[in-house]
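Chemist: here is a sequence with its predicted model. Questions after.
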Amino acid sequence: MTVAETFQALQSRFKPEGAAGLNKTFQFNITGEQAGSYAAKIENQTCQLIEGGVEKPDVVFTIKDTDWLDITAGKLDAMNAFMAGKVKLTGDMMLAMRLQGLFDLGR
């Protein structure tokens, strides 16, 4: 699976029950051979994927393409990747912590 394919599948992994009252935008800046930016706009318990990212996201994750693919395949735990420095975070740390409740990333 490619990075682009994982983001296309992200909407099907969205858990609307975890997004009650949340109107925020998460951005993923992917580095490496499959570099790109993708944003997930959460609004009214829906998720809209924006390829290319947005100008002012609420939180930004920067991660290497191979690590992102490992996280989405369930081979790498997202929290462990963050603690190991494989995921860089800019913006609202508390909001970032909610990500795992919004998406089923490791399947």
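Modeler: That came through, no problem. Residues are numbered from 1 along each chain as shown.
Chemist: alpha carbons only for contacts and neighbour counts from here, please
Modeler: OK.
Chemist: and the spatially most central residue of the chain, helix, strand or coil?
Modeler: Nearest to the mean C-alpha position of the chain, counting by CA atoms, centre = their mean, stands residue 28 at 5.4 Å. Three-state call for residue 28 (DSSP: H, G, I helix; E, B strand; the rest coil): strand.
Chemist: need the contact list for it.
Modeler: Shown in contact with residue 28 (CA atoms under 8 Å, 6 or more residues apart in numbering): 37, 38, 39, 53, 60, 61, 62, 63.
Chemist: check which helix or strand the residue nearest to it when sequence neighbours are not counted maps to.
Modeler: Counting by CA to CA, 6 or more residues apart in numbering, residue 28 lies nearest to residue 61, which is 4.8 Å off, once chain neighbours are set aside. Per DSSP states H and E: residue 61 is located in strand 59-64.
Chemist: presented hereafter is structure B, for comparison with structure A:
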Amino acid sequence: MPDLSNIDDYADIAPAQFAALVKQTSDRELAQILSGPHRKTILDNIFTRMPEQFRPDRAGSTRAVIHWVIAGGADGPDTYEVRVADGKCETSLAPTVEDPDLAITIGPVEFVKVVSGNANPMMMFMTGKIKATNLPLAANVQNLFAVPKA
């Protein structure tokens, strides 16, 4: 299995394979990868795939604009937008709404660990590694997506 630092096309990696790669990579190595030239490609790919992982059966009447603020970028944090409405999920690689229903601020290592099923988001929130502006909505976000198992 390849490692995260020498993959040419992240779009070719299935979510379960990505989860396994994250699981086998140390936090130090993840931090190094996510501060280098692959950062944008990895983050863009995760957000581009979110609609595929969306679980409309669990969304119910949820209507929300969520901004994911990923700390540690070379030019400051990277912000991605996820919109959930009418049983659908859409993502934007740049925010289109100024005042989201929820803003989640998280470090890059913590983010890839959460979205790959390699970390408990509630524990990260309780230890201050995740910050959220709307706690009830934040608590439901994980239920809206099929999280891969490594």
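Modeler: Cool, the structure landed. Predicted model, so just to flag it, every value in this text is computed and none were measured.
Chemist: if we can go back for a sec, ok, the counterpart of the residue nearest to residue 28 of structure 1 in structure 2 to residue 32 of structure 2 distance?
Modeler: Aligned counterpart of residue 61 of structure 1 in structure 2: residue 104 (TM-score structural alignment). Using CA to CA, to the nearest Å, we find residue 104 of structure 2 at a distance of 22 Å from residue 32 of structure 2.
Chemist: also residue 127 of structure 2?
Modeler: Distance from residue 127 of structure 2 to residue 32 of structure 2, counting by CA to CA: 22 Å.
Chemist: count the residues that sit near the residue nearest to residue 28 of structure 1.
Modeler: By other CA atoms under 10 Å, 18 other residues sit near residue 61 of structure 1.
Chemist: mind listing what's buried along stretch 127-134 of structure 2?
Modeler: Of the residues in stretch 127-134 of structure 2, those with enough neighbours to count as buried (16 or more other CA atoms under 10 Å) are 130, 131, 132.
Chemist: my bad, stretch 3-20 of structure 1
Modeler: For stretch 3-20 of structure 1, using 16+ other CA under 10 Å, the buried residues are 3, 6, 7, 10, 11, 13, 14, 15, 16, 19.
Chemist: thinking again about what came up before, distance from the strand holding residue 61 of structure 1 to structure 2 after superposition?
Modeler: Strand 59-64 of structure 1 differs from its equivalent in structure 2 by a mean of 0.5 Å after superposition (mean CA distance after the TM-score superposition for structure 1).
Chemist: circling back to that earlier point, what lines up with the residue nearest to the centre of structure 1 in structure 2?
Modeler: For residue 28 of structure 1, the residue aligned by TM-score structural alignment is residue 68.
Chemist: same check on residue 45 of structure 1?
Modeler: Checking TM-score structural alignment: residue 45 of structure 1 goes with residue 87.
Chemist: distance of that match from residue 111 of structure 2?
Modeler: Shown here: residue 87 of structure 2 relative to residue 111 of structure 2, a distance of 24 Å by CA to CA.
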